[in-house]
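*Asks:* after the sequence you'll find the predicted model.
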Amino acid sequence: MAPVTPPTAPTLPFFCDPSELPAPLPTLDEIVAADQTFPGNVDHTLAYQQVARVKDKFVVKYGVSPFASENEGHALLLLAKYPSVSIPVPRLYAMYREGDRLFLIMEYKEGTQLSTAWDSLSEHDKLDIVGQLRDIFTQVRQIPSPGIFSNVTGGPLRHRFYLSVDPTPELNGPFQHERDFSMAMARRSRENWESNGYKPWTAEFLERHLPTALAGHPSVFTHDDLQRKNILVSQDVVVSADSANGGRWRVTAVVDWEGAGWYPSYWEYASMFIDFVWDDDWPEKFEGIVEPCPLEAGLLRFVRQDLDY
């Protein structure tokens, strides 16, 4: 398939057609006063980002950069351009700025975080959910790619390996070639070690080997944070006495697309592998959602060890 042009970022403020709203958009006062925090909020970012349920119809994510990002809104708008595929994500109703804060107003999706439900699920239910997620991400990966490695709209990547205080294209992207994408991790390693006064031995290893070891992968649309907490599931109402476990579990939404973008095809698997805890069967089941890339994942885990510590 020929590369396509990255989607154009809409000029802010963005508001959907009012006829698509389930209710009038919440006001700024209503958003700030909301006291129901949406599951998945991370304690250490509370001072910089809030995620709240408002008026039982909306989820509002708001905060200052880089904790709140337009990239998530652009991801939801991109996914909405493919109504013929079945990718359960919240609809974006509005995205705008008030002072130094970005506001994303999204559809509220019912469901329990898969991280909460997982331990109580039967093996049959787990495999069923994995199958649903495999179908979802098969469709995600079929979205036409621009052939580059970038955020949703062709700008810098948001994964932590590529973030820096001072934006630098060689470190953050966008990257025209996979070699440049790989070398950016080696450059980040060199920058870290040299800034602390150390000889960059691991950086030199990465510079020698990443471009060839991580090569030959197409650019595909990637969620980049496919943890269980970002997957919502719900259980169907029992329709008969024979219904097992109260009815079938369904994936109702995949949320938190703020890091989404165009990454090498191994990235969805490998970027989750590097943070696996290996205390239950999730790493095994994850191999049924996206194609496992153990060689790339193992090398990326070494990169994580170097960059995160």
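*Replies:* Thanks, I have it.
*Asks:* every contact and neighbour count from this point should use C-alpha atoms.
*Replies:* Fine.
*Asks:* three-state assignment of residue 226?
*Replies:* coil (DSSP: H, G, I helix; E, B strand; the rest coil).
*Asks:* what sits closest to it if chain neighbours are left out?
*Replies:* residue 272 (6.9 Å; CA to CA, 6 or more residues apart in numbering).
*Asks:* same thing with residue 285?
*Replies:* Nearest one to residue 285, counting by CA to CA, 6+ apart, is residue 130 at 6.9 Å.
*Asks:* circling back to that earlier point, now for the helix or strand containing the residue nearest to residue 226, which elements pack on it?
*Replies:* With elements taken from DSSP states H and E, the one containing residue 272 is helix 267-273. Helices and strands touching helix 267-273, by 3 or more CA pairs under 8 Å, 6 or more residues apart in numbering; DSSP states H and E, are helix 294-308.
*Asks:* okay, one more to line up with it:
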Amino acid sequence: MLLNPIHLNHFHQPSPPPPPRQHVEEVDPFEALYNSLSNLTLTPTTLIPRAPAAVSKPIAPAPVPQPQPAIVDKQQDEQRIPVNLIFPPGDNVIFAHSSYFTRPKYAFQPDLPSVPQVRGQAILSHGSLPLPSPYYLPAPQAGLLVKYGADTAVTSTEAKTLMTLKRYLSDKVPVPEVFGWRRDIGTGERVLYLSLPSEEVTLEQQWPYLSDAQKEHVCLQIKDMVKSWRRLQPGGVEVVASIDNTPLKDEIFQFPSSPGLKIPAPGPFPNVSNFHSYFVATAVALSQTKQKDDTPAKINYQPHHLFPNNVPIVLTHGALHPRNIIISMNEQNQPTVTSVIGWEQAGWYPAYWELCKARYECSKPKEENMSLTDWESKYLPAIVNLDGFGMEEQGWNGRALCQYWDYFVGLMHRWQ
């Protein structure tokens, strides 16, 4: 079924990279992190397209003209689109101008269901408690998909991300339309009202039956879509955060509650450097609190030697995987992407984050007999690459970055 929820059970556990410089400290592992975050503020910046790093050129004869299509493509890679949107505030927002209220299917469902109505239907549909969170309820006659769950699993931030994509990339990235959202003030449960994808087949379900030519065909489409949304960047301020400048929603920053363990919120961060400091310090601090030794050595990792700070901040899906890509087969029997879903973890991240997180998604449980080995090893590196961000010129390697990333994520969740 297209909309079965996926739960986080497995984590990449690569061998740790060679440790950077370290020294022993006798401090609370979270104290320094709190102190460094307490004075962070978001400062306005002037957004201009980032030019590639300068490269010295030897003296040579007049350059040979290059094919025009390649030049145009490179110029497009360098263009960034600053996003400046004002989102409607509040926990209860309905868009009366949306297609739900104007298309003929509206007659089947005169109003969007309330949170209690959705809860009752979800229990009836699932047949038992507790319900998975999030839980999806399709209403095909009304062209409606309701996403329901606790406010930690279902947020209005996802709806705002979809609105942003509709506003800036409606002709390049197909995503569900947002009809609104509501929150039950008593239970904290939230619902999102979205348009129902016309197809109910995911790329994950169809992948084992596709030929190599069909896989290449659909992956080229996905590559163009990823390239399009990675051109979006925050407008007005330099920030690592969710689309609405709230804390990041990535699942790797969601930790089980523990007495005496208070972890700072993941953002918003005014720059990539502060985000890296939080990422590394949180991983190390969590690791230290789980040590059985009562007097473990306090290791201070320097994240700036491990992750690039001079990298663009771009819109990142955060869960790019065939399970979140809806396809149909066209008249030529070629797969066509009809919708990209699963934007609940999206936000403004360093440009390399999409690749690391997409690899991480491949470690999650798959549907029975769903082999995706060649997706991760062959197609994903081509779909999400670091071209056009100046990282290779600075000496950063995507594979090495992902190994460091895997290591620190493993530190965060190893003892869960």
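*Replies:* Right, received. Where do you want to start? Remember, it's a predicted structure, so these values are computed and weren't measured experimentally.
*Asks:* what span of the second structure lines up against the helix holding residue 272 of the first structure?
*Replies:* Alignment note (TM-score structural alignment): helix 267-273 of the first structure is matched to residues 353-359 of the second structure.
*Asks:* for stretch 136-145 of the first structure, same thing?
*Replies:* Taking TM-score structural alignment, stretch 136-145 of the first structure hits residues 225-234 over in the second structure.
*Asks:* list the buried residues in the matching stretch.
*Replies:* Neighbour-count burial for stretch 225-234 of the second structure, with 16 or more other CA atoms under 10 Å as criterion, is recorded at 225, 226, 227, 228, 229, 230, 231, 232, 233, 234.
*Asks:* state the distance from the counterpart of residue 119 of the first structure in the second structure to residue 37 of the second structure.
*Replies:* In the second structure, the residue matched to residue 119 of the first structure (TM-score structural alignment) is residue 208. Distance, residue 208 of the second structure to residue 37 of the second structure, by CA to CA, to the nearest Å: 46 Å.
*Asks:* again, but for residue 401 of the second structure
*Replies:* 24 Å.
*Asks:* what's the answer for residue 90 of the second structure, then?
*Replies:* Counting by CA to CA, the gap from residue 90 of the second structure to residue 37 of the second structure is 27 Å.
*Asks:* just residue 139 of the second structure next, same as before
*Replies:* 45 Å.
*Asks:* and for residue 312 of the second structure?
*Replies:* Applying CA to CA to residue 312 of the second structure and residue 37 of the second structure gives a distance of 21 Å.
*Asks:* likewise for residue 405 of the second structure?
*Replies:* Using CA to CA, residue 405 of the second structure is found at 21 Å from residue 37 of the second structure.
*Asks:* before we move on, what about residue 273 of the second structure?
*Replies:* Taking CA to CA, one finds residue 273 of the second structure at 12 Å from residue 37 of the second structure.
*Asks:* could I get the buried residues of stretch 225-234 of the second structure as a markdown table with secondary structure?
*Replies:* Compiled in a markdown table, those are given as follows (three-state DSSP):
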| residue | secondary structure |
| --- | --- |
| 225 | helix |
| 226 | helix |
| 227 | helix |
| 228 | helix |
| 229 | helix |
| 230 | coil |
| 231 | coil |
| 232 | strand |
| 233 | strand |
| 234 | strand |
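*Asks:* from those residues, pick the one nearest residue 70 of the second structure.
*Replies:* residue 227 (15.6 Å; CA to CA).
*Asks:* mind listing what that closest one touches?
*Replies:* By CA atoms under 8 Å, 6 or more residues apart in numbering, the residues touching residue 227 of the second structure are residue 384.
*Asks:* more neighbours: residue 312 and residue 37 of the second structure, which one.
*Replies:* residue 312 (24 against 18; other CA atoms under 10 Å).
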